[in-house]
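Trainee: sequence and computational prediction follow.
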Amino acid sequence: MVNTLPIHALEAHVPAGPASVPTPLHALVHGACPPPFVEALRQALSHDPAPVGADPAGRDAHLTLRLRRLSENLPSARHMLQAPEQLAALIAWTAAAEPALCMTLINHTLLGLGSMTHLAPDHAPLEKKLDQLESARAKCSYLITEIGQSNSHLATRTRAVFDPQTREFILTTPDPEAAKFSSVAAHGVPRTGVVLARLIVAGNDCGVFPFVADLSDESGLLPGVEMTGPVELSALPLDYALVRFNDVRLPWEHWLRDDATLAPDGVFHDPLGSPDRRLQRTLCVGQGLWGTLPGAAAALARQAGVLAARYARGRRTQGRLAPGTPLLEYRSQQHAVLGAMADAFALTCAAARALDLWATSLSGPTEGGPTEGGDTMAFAPWTAVNRPLSAYKAHSIREAARIITLCQRHCGFAGLLDTNRLAAYHGFLQAFEPAGGDSQLIYYDLGRALADEVSGPVPAATPPLPSAQHPQWWPDLMLQHTDRLAHRLKGRCDTLAGAGHHSKGSFAVWNPLLDEAAELGAAYAARLAADDVVRALTAVTDAGTRTALEPLAALHGVLAARRHAGSLIAAGTLAPTDLDALSEITDRLCDAVLPHLPWLEDAFALPPDVVRAPLGAENYGEALDRTLNWKHGATS
């Protein structure tokens, strides 16, 4: 565990819980958090307040109470921002318990408080505000997206003009298209915004910085702040709104300037040396999001797999081929449900690696982080901030959404009911497809950067692959596949550039190649996750655990190859005859996984008093019945 309090110090913050020695799989799934922290988290999230009405004020009050309960029971936000394992567990568990609460927590803690913690050169002037936010007596929103332009992060238009007379900053929205969009409820709880704005000094553009702006107090909006009523988003119900600023004056200490300076004579100096480098640094909090969000996606995928497996075991079909047979005996159901468990396991391994990369970045530069030789910005800034972490974000969100959709489909109508949680999980993941760095733009930039790095011809011969029943088959296959895709994309880029006499970085060259760039970017991200599965298995020393996990890992690879058959065959990575054998191998691997399924469910599942989904109960009908309010007709 990195940068966390020892257990004896943590016990000052959380009540003692039952001590236990985790199995290797439990340690991989739930990390290295001390048992007292895990127990405190369970207690904080198992509290089930009264149902909330549809009105925004009631919804916001509900989420505020939940946020305060977390702050009262857990270590401080500033502690957890330096304790990756604990923060990742907090985000993963809240996502499974209540996705809207998780998004609130990400906005408030990771992005808002994270910006203030990491980019304020001196915390003392902000101490009162930090204390207020940490206790959830006020709430924080992160305001980055502007509604009028795509890729607005690359061209922020909100302005913070320096006033040399008062040494304040005047925050202004220049036109309606520059309005910010975020979850910014103002229902009697003070709301603070961390606003990304372009610093203007003596008419000069000095780059994009975060600024702390108070949006509202107990009485409502503050002078100069304009906000719409709630803009509803049913997939993830929060109080979203558009926000504009009309000459709002901000004190000097509300400029989160990092290591930039502005002398009394008005001379600005940024040691980073360029606006793009400053934007990368301003967006450094994104690394914390990308380091922890894969863990939340993996937790939702695991929970969906567990719920679907338990439902399939207890649900009997009355089909004429085999009346009374449990769904789980059908091969198609096994492919879906056991495949969901296998893919959730792969996401878990990838999440552990993403968290490790972020933890490393807290103490210094990390692999793929901002360096002079890092990715250049083209479609979005994200891969320039950190290539592998942005890839983990995009891959984990898309994969988890696919897994949950699959589980919903194989649970029939029950998979769609709100009370069974899968719909809310899917909505959370849908919201994060564009949020936290648009996944498609990340894939474009990944593919472009990887093609630019290609040198030399495609290797004439590739090393032989292991058996498809071996966990190493899929990582080796994806290494060959990404290499082939990169060489193919590089060749087409060179051809277009030569034929039209365009530069290789021009729109005319890349516009016809965007789908191929995204294909390569997605393959690169999948390859990272494939490598992480083998890395995790290598770290397991217990023979029994490895025996159970190896067929699960292999099943993930075989099913992924079948899903991506078109790309693999088109690139020449696999031949059609190679794919013919995968159907029988899939069945064999399912047979190897089935005996271990109860053990996997136990390791993957979060406590039922946190998730509260009837779908996972031993008797689904009875569990669902307990959630319903029956009405009875009058009797004569």
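Mentor: Received the coordinates, thanks. Numbering: from 1, shown residues only.

Trainee: alpha carbons only for contacts and neighbour counts from here, please
Mentor: OK.

Trainee: quick one: secondary structure of Ser212?
Mentor: I think there's a mix-up here, since residue 212 is Val and not Ser. Look at Val212: counting by DSSP: H, G, I helix; E, B strand; the rest coil, its state is strand.

Trainee: quick check, it in contact with Val194.
Mentor: Yes: with contact defined as C-alpha atoms under 8 Å, Val212 counts as touching Val194 (4.7 Å).

Trainee: okay, those two: which has more neighbours?
Mentor: Per other C-alpha atoms under 10 Å, whichever of Val212 and Val194 has more neighbours is Val194, with 28 against 25.

Trainee: secondary structure element for that one?
Mentor: Using DSSP states H and E, Val194 maps to strand 191-201.

Trainee: check which helices and strands that strand sits against.
Mentor: Counting contacts by 3 or more C-alpha pairs under 8 Å, 6 or more residues apart in numbering; DSSP states H and E, strand 191-201 packs against strand 139-143, strand 159-163, strand 204-217.

Trainee: what sits up against it?
Mentor: 112, 115, 138-144, 156-162, 171, 184-185, 205-217, 266, 268 (C-alpha atoms under 8 Å, 6 or more residues apart in numbering).

Trainee: mind running it again at 7 Å?
Mentor: 112, 138-144, 156-162, 205-217 (C-alpha atoms under 7 Å, 6 or more residues apart in numbering).

Trainee: can you check stretch 110-118 too?
Mentor: Contacts for stretch 110-118 (C-alpha under 7 Å, 6+ apart): Leu81, Cys140, Ser141, Tyr142, Val194, Leu256, Val285, Gly288, Leu289.

Trainee: in addition, the following structure is provided for comparison:
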Amino acid sequence: MTLLTMQKIALEAADGPQARPALTDGPCGLGLLQLVAGPASPAADEAQPTAAPLVAELMHQLFDPADRAPIHGRWRDLIARKEFRHVPGLTTAERTELSYRRLRLVNDTVVSAEQLARDPRQLAGLHEWTAASDGALCALASIHYNLFLGSLYDHDAREGLSPYTSMQRTGTFLCSELEHGNDAPALQTTAEFDRAGGGFVLNTPGPAAQKFMPNTSSTGGPKSAVVAARLVIDGEDHGVFLFLTPLSDEAGTLPGIRVRRLPDRIGNPVDHCLTSFDHVRLPREALLEADHGRLSDQGVLNSSMGNRRKRFLQSIARVTTGKLCMSAASVGASRAALSIAVRYAHHRHISGPRAGERVPLTAHRSHYGRLLKSLATAYAMTFLHRTVTDRWAAHTPENRVETERLVAIAKAWITWQGRTIMIECRERCGAQGLFPLNGLADLQLDAEGSVTAEGDNLPLWIKAAAEMVFGHRTERLDARPASPQGQDLSDLAFLRDLLAEVEGLWQTRACTALRQGRRGDPLGRWNAASSSGLEMVSAHARLQAADAFIAAIARTADPAARSLLQDLCRLFLLQEISHHTGDLLAAGHLSADHIHALPPAIDALLHALAEHLTPLVDAFDLPEEYLAAIPIAHSSYAMKVSDFLEASPN
């Protein structure tokens, strides 16, 4: 069964006879949402009671039952513990030390470090939940379990790993240098093969080659690193490989290694450092070997790959799983931010239109509408992340390149959307959101790290655009020639195919720019095409999110939950389409009547969805212990703040 067929089946199920008829015919047969008489229920004094079956079904779709206990349940329970509550008044050093202590609690929770490192679903789940509590912990866990241990397991290293799995030593990953980040294949650190001694000499040739990475300081105890360096044999550069390198012991940094802590960065603090090596001798077994590179006893490199760039990419293949982890962190943090902001919107009361009247923030569509739009995106982010994680976990050598590209595209879109959501949630909570105690301020700042980690988003999309300009084709669900006649803005298939048309339009522009560019000037030709190429990738990311959303709707058994998800998906798609109405009109895919009807259709959806704010965030399943420690997540938030100040030693 092809993907296109599965999508059609999903849409037919989504719009099946059990679905609630949320739309009625309006002008031009466009099916505008009927406005319900009377005020939306969130204008009531308090949030409405949660409908348990509805929330259970939504939760069922967000967290597959097969994964919920072994993956999500473990990490959810972990962040519910008191050790993961916000601690005020700590210095930067104390906050970093706290994150390392929490890392050891993570390790106590792990059944098997090897199993965790090898399972992208488990790793993603760890990031999805810990990001809501401690962004620095999330980064430390990502480095230790995915980049460090994962690299060891992906190569031939099998023995002597107990110091790392028991956390006697913390693992780090040193790839980027001061002058080489996204162009890491050009890094300058060298590991020269010493024929006489049988080992390697690891060296930093100059200031530009200092490793610019966390987390190599003495904080957290002894450390070892997987270091990316150029393998040099008899003066010949064989490209970048990984070398297992002890950095410190209980007494401090080892000889020949220089570690200088960098100034504080934004967000939860991680011990970022500059790390350099002065002719550090490493044993023969320090080289991490696999089929892409093995060194014979005679000092000859044997490789299944003749291309040095391919060998490098294989050496750092763990970065792809790292992209999934960064996406997961953004998904989890976004859901946490929305859970807090929606609860605050119900509890915060302001002056009403009549003298002496008090109404909650949810009485105002200008307030709850923004949260609903963010919720629609957060659901799309979650469904896309589930789909991409499953595809990466099941990838084959034949589809690896395509799947890696999808992981990269999703990482950029999800982390960018997450940052936007967290900014929105912070702003919706006003000055209260500026205080880390209320759970939002650090989330917003930590989002910047996810945007940059494991590859800056813009270069990731530039690479994807270059690969997709030629030879990529997105199919419509409706094979008939695109025409706006008789099409309805309530039709998910129609809206989804409009996104496909947007992708195709930008792809055509990119192809045209490349073909018309001046020969002999490849950079100039790409500069002319890159803007259109990036728009193509952006539309592709949103289309993949829409397909994942639609597939989730098709899996939803409960009619009420399915109807709610349909409306939420419509809101997501209408938002996305609204940015491209000019192009779609010019290309004949939308009519002027469609464009006129689009804003009221979005507004009507916001009205219809308003009463479901609470169940939509309750389905995120944040632990009550986590929410109980956040004052603005409660109706008695003013008293909660006062109680906290009374209990504070300051």
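Mentor: Now that the structure is in, tell me what you want to look at. Computed from a predicted model, the values in this text were never measured in an experiment.

Trainee: quick one: TM-score?
Mentor: Remark: TM-score between the superposed chains equals 0.85 [TM-score structural alignment, normalised by the length of structure 1]; 586 aligned residues with a C-alpha RMSD of 2.9 Å.

Trainee: hang on, the earlier thing: ranking the helices and strands packed on strand 191-201 of structure 1 by burial, who's on top?
Mentor: Ranked by mean neighbour count under mean count of other C-alpha atoms under 10 Å, those are led by strand 139-143, which reaches a mean of 26.

Trainee: which secondary structure elements does that strand contact?
Mentor: Applying 3 or more C-alpha pairs under 7 Å, 6 or more residues apart in numbering; DSSP states H and E, one finds that strand 139-143 of structure 1 contacts strand 180-183, strand 191-201.

Trainee: and with 10 Å instead?
Mentor: helix 99-105, helix 127-134, strand 180-183, strand 191-201, strand 204-217 (3 or more C-alpha pairs under 10 Å, 6 or more residues apart in numbering; DSSP states H and E).

Trainee: which bit of structure 2 covers it?
Mentor: Strand 139-143 of structure 1 lines up with residues 170-174 of structure 2 when matched by TM-score structural alignment.

Trainee: re earlier: onto which residues of structure 2 does the strand holding Val194 of structure 1 map?
Mentor: With TM-score structural alignment as the criterion, strand 191-201 of structure 1 aligns to 223-233.

Trainee: same check, this time on stretch 429-446 of structure 1
Mentor: Against structure 2, stretch 429-446 of structure 1 falls on residues 447-464 (TM-score structural alignment).

Trainee: in the matching stretch, what counts as buried?
Mentor: By neighbour count on 16 or more other C-alpha atoms under 10 Å, the buried set for stretch 447-464 of structure 2 is 447-451, 454-457, 460-464.

Trainee: closest to Gln7 of structure 2 among those?
Mentor: Nearest to Gln7 of structure 2 among the buried residues of stretch 447-464 of structure 2, counting by C-alpha to C-alpha, is Ala464 at 23.5 Å.

Trainee: the helix or strand encompassing the closest one packs against which elements?
Mentor: Assigned by DSSP H and E, Ala464 of structure 2 belongs to helix 457-468. Where contact means 3+ C-alpha pairs under 10 Å, 6+ apart, helix 457-468 of structure 2 is packed against helix 400-428, helix 441-452, helix 492-516, helix 522-555.

Trainee: mean deviation (superposed) between that helix and structure 1, please.
Mentor: Compared with structure 1 after the fit, helix 457-468 of structure 2 shows a mean deviation of 1.4 Å (mean C-alpha distance after the TM-score superposition for structure 1).

Trainee: let's have the helices and strands packed on helix 457-468 of structure 2 in JSON lines, adding distance to Pro163 of structure 2.
Mentor: Listed next are those as JSON lines, based on distance: least, C-alpha to C-alpha, whole Å:
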{"stretch": "helix 400-428", "distance to Pro163 of structure 2": "31"}
{"stretch": "helix 441-452", "distance to Pro163 of structure 2": "28"}
{"stretch": "helix 492-516", "distance to Pro163 of structure 2": "49"}
{"stretch": "helix 522-555", "distance to Pro163 of structure 2": "41"}
